[in-house]
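1. Sequence unavailable; structure follows:
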């Protein structure tokens, strides 16, 4: 019995255990592919069709999609066909060994993951200054100081935050985790809740009508506050860069495994992308360790200068 593409995608998506944003991205990518080639039998899809589809992906403005976007589509399709193979809906995975698009260095493309864009201190300050309400300032500050993902922040309920700890119920992969409130974020949270009459339950971030703030609206508010704040290559900064900034500022200053826990990374290799230790950080770390060793040596020798005063 032949299974058609649309039915396969529907069954696959229903079995995914992913957070809202990731699930939405997979669903959009797969249905875009289905619209492009039609609701054909799964076994009729060829490697050449997939290669042609990926090579000719364009944005809504008719421009070729970025390397990162194409690689996301590649991953979505590869994972989908791998699931179909496991479920015996098809006899092979036509995505297997299909080469990925190589970066075109002539137009400035780089392999995704080699550059992590973060914000500078003055850019963060400008963003917070441009925030129109306490709600926006709290949201941006939370992302910047706690390292939470935007989806995690918007899913938060008031009762999820207590004693300086943020209890994230549905992190990436639908896994619970913890993050922590900085003092400035704690003050903004108290101010925001006071403006709302100090509710003790319900969503942290709400609209003027009391509904949970959506990702689309949060992104729009960020873009309004981030007007004229650009990356070095002239592209517009994004709300996700606040989390990147959290990780970048701490990388090299705290243990990578601690940063992995704070950021909620499942794989330490994701965290190590941020750990580009520069000479200043390396010299500082060496000096601190050297001083500590000298302190221990003098203590063990009974140096009178290190004895507590009577």
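-> Nice, I can see it. For clarity, every value in this text was computed on a predicted model and none was experimentally measured. Numbering: from 1, shown residues only.

2. drop to CA atoms for contacts and neighbour counts, all remaining ones
-> OK.

3. With residue 186 as the reference, measure out to the residue positioned nearest the centre of the chain.
-> For the chain, the residue nearest the mean C-alpha position is residue 149 (5.5 Å; C-alpha atoms, centre = their mean). The spacing between residue 149 and residue 186, counted by C-alpha to C-alpha, to the nearest Å, is 18 Å.

4. After the helix or strand harbouring residue 25, which helix or strand is next?
-> Assigned by DSSP states H and E, residue 25 belongs to helix 20-37. Scanning forward in sequence from helix 20-37 by DSSP H and E, the next helix or strand is helix 47-55.

5. you'd agree residue 275 is in a helix?
-> No - using DSSP: H, G, I helix; E, B strand; the rest coil, the assignment for residue 275 is coil, not a helix.

6. Next, the contact list for the closest residue to it other than its chain neighbours, please.
-> Leaving out its chain neighbours, the residue that sits closest to residue 275 by C-alpha to C-alpha, 6 or more residues apart in numbering is residue 251, at 4.9 Å. Applying C-alpha atoms under 8 Å, 6 or more residues apart in numbering, one finds that residue 251 lies in contact with 259, 274-277.

7. put this beside the first:
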């Protein structure tokens, strides 16, 4: 511990030390405010309490490795290593955090942690948005990710008692400019299902159909294997990590679910399974219960990004549909919500709470009117 630690004891009431019974104990590190607290008692008691306060804080500084010259980059790397060592975060999350830390360190890594101000944060985020990292201007939604990670780092520094207050506290993240998700009109949705059905011999089309007909996430669709086909349902117990391609648990415990099988999905899988077996056999691969439902041209599990890129290329040109894969999940859940009860919707979607419907289920004025008519019929008015 190299920082100089000093204590002040000041009155908060009374006209003299003898009459005062409320005191403020303040600690300074290298002349800068570090921590403070109130104390009730006599002046002598306040002085003794201040000495204990100072000693305890000095020990905290020693254990936390306080260094007045520690840079943001040095502390950010410590923060990242802690997350790695904790084992509480997915590998994909750690990689995403590392990318954000690398970008932040490029624009503010040399700043002393203890001297960082709000203006430093504002300038850094503006620089990142303007292209200081990759040379191109970034969308607000991307900059929001940097803001989130920077806030997590500086909040940790506050908890470590290396700084008194986070300079990010009064910096709002930029407003999101990501396109609002929407559901396809029903006639366009059903036409898409018909068009994809006509391509059942294509693994990409099968993957998109599984999403559009069952509301799966694409990481869940590519994780499915033939032993997840239960005959009358799909066992959605796993997902595939995008960066590593490794199997992992679903997004949340609620994501582990069995999606009831519709006749359309049953027919899809019954036709696709022998087609896939024939294609795999031509490459010397035997189809087994552990074979992924969606395979690439080499007979291996198709990557979620491959499915994403295929849909991005052919969705507009081949099917005339301008939506993301995730919006196909939105579309399915929107129309499912019109015919099912709220808790069935929650279970099939794999949500942890029903309030997620506010994000995924989109407004339909006619459905709202139909609901009110059904209510009127029920009460006989």
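-> Structure's in. What do you need? Keep in mind the model is a prediction, meaning the values are calculated, not measured.

8. Once they're superposed, tell me the TM-score.
-> The TM-score (TM-score structural alignment, normalised by the length of structure 1) is 0.73; 283 aligned residues with a C-alpha RMSD of 3.6 Å.

9. that older thread, what about the helix holding residue 25 of structure 1, how far off from structure 2?
-> Helix 20-37 of structure 1: mean distance to aligned residues in structure 2 after superposition is 3.8 Å, counting by mean C-alpha distance after the TM-score superposition for structure 1.

10. name the helices or strands packed onto that helix?
-> Here helix 20-37 of structure 1 touches helix 5-15, helix 67-86, going by 3 or more C-alpha pairs under 8 Å, 6 or more residues apart in numbering; DSSP states H and E.

11. Show residues contacting it.
-> Among residues not part of helix 20-37 of structure 1, those counted as contacts by C-alpha under 8 Å, 6+ apart are 5-6, 9, 13, 16, 53, 73, 76-77, 151.

12. Which positions within it qualify as buried?
-> 20, 26-27, 29-31, 33 (16 or more other C-alpha atoms under 10 Å).

13. any idea which of the contacts of residue 251 of structure 1 has the most stuff around it?
-> residue 259 (24 neighbours; other C-alpha atoms under 10 Å).

14. What does that residue correspond to in structure 2?
-> Structural alignment (TM-score structural alignment) places residue 259 of structure 1 against residue 345 in structure 2.

15. In this structure that match contacts residue 335, no?
-> No - checked against C-alpha atoms under 8 Å, the pair residue 345 of structure 2 and residue 335 is beyond contact range at 10.3 Å.

16. returning to that earlier point: so which of the helices and strands packed on helix 20-37 of structure 1 is the most surrounded?
-> When these are scored by mean count of other C-alpha atoms under 10 Å, the highest mean neighbour count falls to helix 67-86 (a mean of 18).

17. for that helix, packing partners?
-> Using 3+ C-alpha pairs under 8 Å, 6+ apart: helix 67-86 of structure 1 touches helix 5-15, helix 20-37, helix 47-55.

18. Quick one, which of those gets closest to residue 98 of structure 1.
-> Closest of the helices and strands packed on helix 67-86 of structure 1 to residue 98 of structure 1 is helix 47-55, at 7.4 Å (criterion: C-alpha to C-alpha).

19. Now do that closest one: which range of structure 2 does it align onto?
-> Aligned using TM-score structural alignment, helix 47-55 of structure 1 spans residues 118-126 in structure 2.

20. where exactly do the helices run in structure 2?
-> Applying DSSP state H to structure 2 gives helices spanning 43-63, 72-86, 91-108, 118-130, 140-159, 186-197, 203-214, 218-221, 263-281, 304-319, 325-337, 342-349, 357-360, 365-379.

21. Now do the same contact list for residue 190 of structure 1.
-> Here residue 190 of structure 1 is in contact with no residues (criterion: C-alpha under 8 Å, 6+ apart).

22. Going by the alignment, it corresponds to which residue in structure 2?
-> Using TM-score structural alignment, residue 190 of structure 1 pairs with residue 270 in structure 2.

23. ditto for residue 142 of structure 1
-> Checking TM-score structural alignment: residue 142 of structure 1 goes with residue 210.

24. Tell me the spacing between that match and residue 341 of structure 2.
-> 22 Å.

25. and what of residue 219 of structure 2?
-> Using C-alpha to C-alpha, residue 219 of structure 2 is found at 26 Å from residue 341 of structure 2.

26. which one of these two has more residues nearby?
-> residue 219 (22 against 10).
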